[in-house]
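*Asks:* Predicted structure and sequence below. I'll ask about it afterward.
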Amino acid sequence: MMNTNYYKAWEEYMALHPEIDEKEAQLMAPKMQSYEEMLFGFVMFLCA
């Protein structure tokens, strides 16, 4: 995992926000996963 104040993986985000119930989490997860993948792709682009 990255050590940053600005980026949180989905699991870290969920741990920090217990007010999000399971139904909301199921709706949010695909969008958040796509953001994580885009961020990873961008970092790889910068490293190339």
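*Replies:* On my side now, so go ahead. Residues are numbered from 1 along each chain as shown.

*Asks:* rest of the way, CA atoms for contacts and neighbours
*Replies:* Will do.

*Asks:* And the helix or strand hosting M28, what's buried?
*Replies:* Here M28 is covered by helix 22-47, with elements defined by DSSP states H and E. With burial defined by 16 or more other Cα atoms under 10 Å, the residues of helix 22-47 counted as buried are E36.

*Asks:* also this one, for the comparison:
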Amino acid sequence: MEAVIFGAVFGIIVTVISYLVKIERDLQKVRKELSDLRQQIQVKTITE
């Protein structure tokens, strides 16, 4: 019985960690897009 509980807890932990890693990747992607946008805006204001 303890093995079943341990397995369930372990599964939940692995799921949470992989979910957090996915969120972190998405955040990095969003940050990169934001900085790219910022650079484009700066270039536009400089050229105007």
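*Replies:* Alright, I've got the coordinates. Remember, it's a predicted structure, so these values are computed and weren't measured experimentally.

*Asks:* Give me the TM-score for this pair.
*Replies:* The TM-score (TM-score structural alignment, normalised by the length of structure 1) is 0.48; 28 aligned residues with a Cα RMSD of 1.3 Å.

*Asks:* Tell me which other helices or strands the helix holding M28 of structure 1 touches.
*Replies:* For helix 22-47 of structure 1, the helices and strands in contact under the criterion 3 or more Cα pairs under 8 Å, 6 or more residues apart in numbering; DSSP states H and E are helix 10-16.

*Asks:* buried residues in the helix it packs on?
*Replies:* Result for helix 10-16 of structure 1 [16+ other Cα under 10 Å]: buried residues W10.

*Asks:* And it, what does it pack against?
*Replies:* Contacts of helix 10-16 of structure 1 with other secondary structure elements, assessed using 3+ Cα pairs under 8 Å, 6+ apart, are made with helix 22-47.

*Asks:* any idea how far E37 of structure 1 is from K23 of structure 1?
*Replies:* Separation of K23 of structure 1 from E37 of structure 1 (Cα to Cα, to the nearest Å) stands at 22 Å.
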